[in-house]
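Q: quick one, what's the 3D model for this:
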Amino acid sequence: MAKTGLVYVAAALAEIAGCFGFWLWLRQGRSALWLLPALLSLALFAWLLTLVDSAAAGRAYAAYGGVYIAASLAWLWAVEGVRPDRWDCIGAVICLIGAALMLLGPRAA
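A: Alright, predicted model coming up:
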């Protein structure tokens, strides 16, 4: 379970960094050179999700979504300097609870 959590956090950071590179290029007028590290980061994100031990890719991706939401709010605060409000935090907690239910819930044999 710890491995899955670490993979999800690393994947979220890679995905957010990759998307942020595109954001900088398209929305902030930065150099197109930002696209190379952005694409590499997105490729790393996709590879990392293949490391999750799950019988169903869709479930692994769905559970990852909760981690992605929480990591996006951390990025918002750490990189963009915008502090998430209480509603952001409450929403992230709800999403993390949902992710935990998907990952840890009992499954029929």
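Q: make it CA atoms for all contacts and neighbour counts henceforth
A: OK.
Q: which residues does Gly18 contact?
A: Contact analysis of Gly18 by CA atoms under 8 Å, 6 or more residues apart in numbering lists 37-42.
Q: how about JSON lines for these, with secondary structure added?
A: Below are the contacts of Gly18 laid out as JSON lines (DSSP: H, G, I helix; E, B strand; the rest coil):
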{"residue": "Pro37", "secondary structure": "helix"}
{"residue": "Ala38", "secondary structure": "helix"}
{"residue": "Leu39", "secondary structure": "helix"}
{"residue": "Leu40", "secondary structure": "helix"}
{"residue": "Ser41", "secondary structure": "helix"}
{"residue": "Leu42", "secondary structure": "helix"}
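Q: now show me the structure for the sequence below, then we'll compare the two:
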Amino acid sequence: MTSAIYLAAALAEIAGCFAFWAWMKLGRSAWWIAPGMVSLALFAFLLTRVDSDAAGRAYAAYGGVYILSSLLWLWLVEHRAPDRWDMIGATMCIVGAGVILLAPRSAL
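A: Okay, the predicted model is just below:
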């Protein structure tokens, strides 16, 4: 369930940020801002659904998912293939996110 929430959050965040990118960098209408803001609010809401005892840890683990999802966006939406360095970096981030999220923790 956590991975599905992270993937949905990544899609919402990337779509929201892309709406601003489209407006500011691609010359699209300022009307792109409204759905972008809704998408960013959905992103924030979704991260609160992650089963974690600490917000910072949930956000840190999410970072790896965000990086991989951003590269998928690059490839599928912007039609630019990630290079090997993108993929090496994303793999390192996903491994790091897994360590953060799944490591055994001692009770304090």
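Q: how alike are these chains, TM-score-wise?
A: Overlay of the two chains. TM-score (TM-score structural alignment, normalised by the length of structure 2): 0.98; 107 aligned residues with a CA RMSD of 0.5 Å.
Q: returning to what we had before: ok, of the contacts of Gly18 of structure 1, which come out buried?
A: Buried residues within the contacts of Gly18 of structure 1, counting neighbours by 16 or more other CA atoms under 10 Å: 38-39, 41-42.
Q: how far is the longest helix seen in structure 1 from where the chain is centred?
A: Selection of the longest helix in structure 1 by residue count, based on DSSP state H, yields helix 2-27. Centre-to-centre, helix 2-27 of structure 1 and its host chain are 6 Å apart (CA atoms, centre = their mean, to the nearest Å).
Q: mind listing what's buried in that helix?
A: Neighbour-count burial for helix 2-27 of structure 1 flags 4, 7-25 (criterion: 16+ other CA under 10 Å).
Q: all the helices of structure 2, residue numbers only.
A: Under DSSP H, structure 2 gives helices at 2-25, 33-47, 55-76, 84-102.
Q: where in structure 2 does stretch 27-35 of structure 1 align, residue-wise?
A: Aligned by TM-score structural alignment, stretch 27-35 of structure 1 falls on residues 25-33 of structure 2.
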